[in-house]
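J.: this one's structure only:
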């Protein structure tokens, strides 16, 4: 447990003046300290100014990250107007398509009469979730079509085919030797439990048990997917199943691809699934997540790197998904970390070493890389035949306020994992 200074001592330490004569006199908490009243008043003012400056800096950074997020989304639409557009909430989705879950024949008939086309019906493998892909009426914007369909069939569970994006951040190449530091240093064991990954594909630089594509051109090795897989491998996971939801598709990472990927992983025996992607709330993905959880799958997801002012990250925010944030090597929360509707744990998210698609060592930053480290600890606990939650809680190092908090969740997992040596 990190020791918490009394407020006035913390303030003095923050200003760098808890030293010399003043420090010598502050030995008995609660008693007057002769001769330092004016000094303390001055310090209080300076501490207030420091905290206010820090708050302004954090708020400015949050706004910058939010603007960067919006510019990134705008550029993606501008580059791919034929396949991507915004829905009623302004979120990015596959152009011209809606997803209807568990539709009734009456609802589908009413939508067809209004000009919607039924492109396909399928049941998601391994999850018993039925979905219809609907084509919107010709020439109608997605947002308008979504409102029209909701008016025609108000009880229908309907959503756009939302896009999800990698939760990776900054990276740099390094010539340092990549020595697996992970699980061996933590528990001295490897993980034989099948662990799933929903991301881009991994290259041959990381051995995986199976890999399957759920997007055009998939599986296609990516730096992000390879990095996530390498972190799980280095932390002891030896039976990796990788679902590539991106491939070469500009509208990759969509909700239907993620639901299909989750179904395949559940049917293939994955008991833990690591997801370092973020997107908006989506009815199909939420239904797929719940179905997988009912089949005993624990889903671990990153909160993203769009900052605290961004919308809540999904799938991290779905019920019972383990939401993971990142910390730097000093145990401080990443300033760019996004938020979820709940937070479970933190894991290393800065100065993390992993591999790129060419097998080169990279130094990485972002909550993308915290999620697989946390997932490895979940898998180790499940593979050990114990109740995984109490084991993780016992292992987690408490940071910040005592107990569960909104900055670090229930504490830091895998603190020795992913570090440079």
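T.: Received the coordinates, thanks. Quantities reported herein were computed from a predicted structural model and do not represent experimental measurements. Residues are numbered from 1 along each chain as shown.

J.: C-alpha from now on. contacts and neighbour counts both.
T.: Fine.

J.: give me the element the residue lying closest to residue 275 once chain neighbours are set aside is part of.
T.: With sequence-adjacent residues excluded and distances taken as CA to CA, 6 or more residues apart in numbering, residue 275 is closest to residue 301, at 4.7 Å. Using DSSP states H and E, residue 301 sits within strand 298-302.

J.: Below is structure B, check it against A:
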């Protein structure tokens, strides 16, 4: 059934009293111009309120970043674009011995070189000279090594609220499938059974509410093996690009065919290259568009080429007002009025695009098992919402519309 536009609904609500009065003797009919004026005022007020919310969400994101840098100034700094990254470190991709030697002569210290063979790439971590801010260090290296790809180690944030409201524990809905699915997030608690968990940050694996909720939703719809790369642990600068790339490399090497990522950050050349490497191996990456609102910058990794970008709806199939945006949008799934498990195994209320993403990943894994074109299978399952066909609010349609979590 097509979705009724807010403007049409608004007009219908105002026009209903008018229609009821037509033909009644002695009743003064309102002037049409007056009704339309009321419609215009209400629509303008609705649009203004939506714009204000979008602006507030964008400001909240900037405030969050500022607080984070102030609180963890010894671990987090702003890069040349003003985005949060690991303090005092830069990344070089596929740098040769000569490039590393030139960087060393300029005061940069090689910390390690990470071989990500399953992604076809090599990353070198360099310590920034004490006299340089992170953004300055990027510019120095760009001038010194113009042919080398240089990137900060940007941070990515979980895109959902694993609410604190405990409810009675319910049995899992159960799923189907044998396709191995990987997950990059925090580690799940013991109440969620997964095939393997591996840490890629200080203190990892360490159970988190967000990781537990995402894993519980994935497990509720997918019975095949689930492997989790914990990129947070207890690290103040967890969720960085190199940790995610390492986790992705491990999941690809372990045979994951689908990888779900409910994290959001800025564009990062290291992570972009890692995802391209995974796609070359036939792996499909599914990612959330985030919860910073439509006025925020495009979400990554959801905006990288070939990544399946996911937004969320509530129990009434309305798009979440805080849903972020990506450079493209593929599908929507429930991300509010659903439940999952926290790190202690308690059933909790969830809200955010984080929680729609594993539901789409589970559907995608099932589609892969059928063989052929998984996109065709998902499109046939998707319920068209909003404007007819693909649109920027719901993408190609709603998947797993009846899913309520665990």
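T.: Thanks, I have the structure now. Just so it is clear, the structure is predicted and the values come from calculations on it, not from any experiment.

J.: Need the TM-score between these chains.
T.: After superposition, the two chains reach a TM-score of 0.94 (TM-score structural alignment, normalised by the length of the second structure), with 403 aligned residues with a CA RMSD of 2.1 Å.

J.: Which residue in the second structure aligns with the residue nearest to residue 275 of the first structure?
T.: Using TM-score structural alignment, the partner of residue 301 of the first structure in the second structure is residue 287.

J.: now swap in residue 173 of the first structure and tell me
T.: Using TM-score structural alignment, residue 173 of the first structure pairs with residue 165 in the second structure.

J.: can you check residue 91 of the first structure too?
T.: So, by TM-score structural alignment, residue 91 of the first structure is matched to residue 83.

J.: same check, this time on residue 378 of the first structure
T.: Match for residue 378 of the first structure (TM-score structural alignment): residue 364.

J.: Show me what secondary structure element comes after whichever strand or helix holds that match.
T.: Residue 364 of the second structure belongs to helix 357-370 when assigned by DSSP H and E. Later in the chain than helix 357-370 of the second structure, the nearest helix or strand by DSSP H and E is helix 374-381.

J.: That next one maps to which residues in the first structure?
T.: Counting by TM-score structural alignment, helix 374-381 of the second structure falls onto residues 388-395 of the first structure.

J.: Give me the mean distance between the matching stretch and the second structure.
T.: Its aligned residues in the second structure lie a mean 0.5 Å from stretch 388-395 of the first structure after superposition (mean CA distance after the TM-score superposition for the first structure).

J.: Go through that stretch and flag the buried ones.
T.: 388, 391, 392, 393, 395 (16 or more other CA atoms under 10 Å).

J.: Can you give the contact residues for that stretch?
T.: The contact list for stretch 388-395 of the first structure (CA atoms under 8 Å, 6 or more residues apart in numbering) reads 377, 378, 381, 382, 410, 411, 413.

J.: What subset of those residues is buried?
T.: 377, 378, 381, 382, 410, 411, 413.

J.: Could you dump these into a markdown table with distance to residue 116 of the first structure added?
T.: Below are these laid out as a markdown table (distance: CA to CA, whole Å):
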| residue | distance to residue 116 of the first structure |
| --- | --- |
| 377 | 46 |
| 378 | 44 |
| 381 | 48 |
| 382 | 46 |
| 410 | 47 |
| 411 | 49 |
| 413 | 48 |
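
J.: which helices and strands sit right next to the one helix or strand residue 98 of the second structure maps to?
T.: For residue 98 of the second structure, the element it lies in under DSSP H and E is helix 97-105. The contact analysis (3 or more CA pairs under 8 Å, 6 or more residues apart in numbering; DSSP states H and E) places helix 97-105 of the second structure against strand 109-116, helix 134-144.

J.: Pull out the buried positions in it.
T.: For helix 97-105 of the second structure, the neighbour count (16+ other CA under 10 Å) marks 99, 100, 103 as buried.

J.: So what does the second one match up with in the first structure?
T.: Put plainly, it is residue 100 of the second structure. Residue 100 of the second structure maps onto residue 108 in the first structure, by TM-score structural alignment.

J.: any idea how far its match lies from residue 284 of the first structure?
T.: As defined by CA to CA, to the nearest Å, residue 108 of the first structure lies at a distance of 17 Å from residue 284 of the first structure.

J.: try residue 4 of the first structure
T.: Applying CA to CA, the value for residue 4 of the first structure to residue 284 of the first structure is 44 Å.
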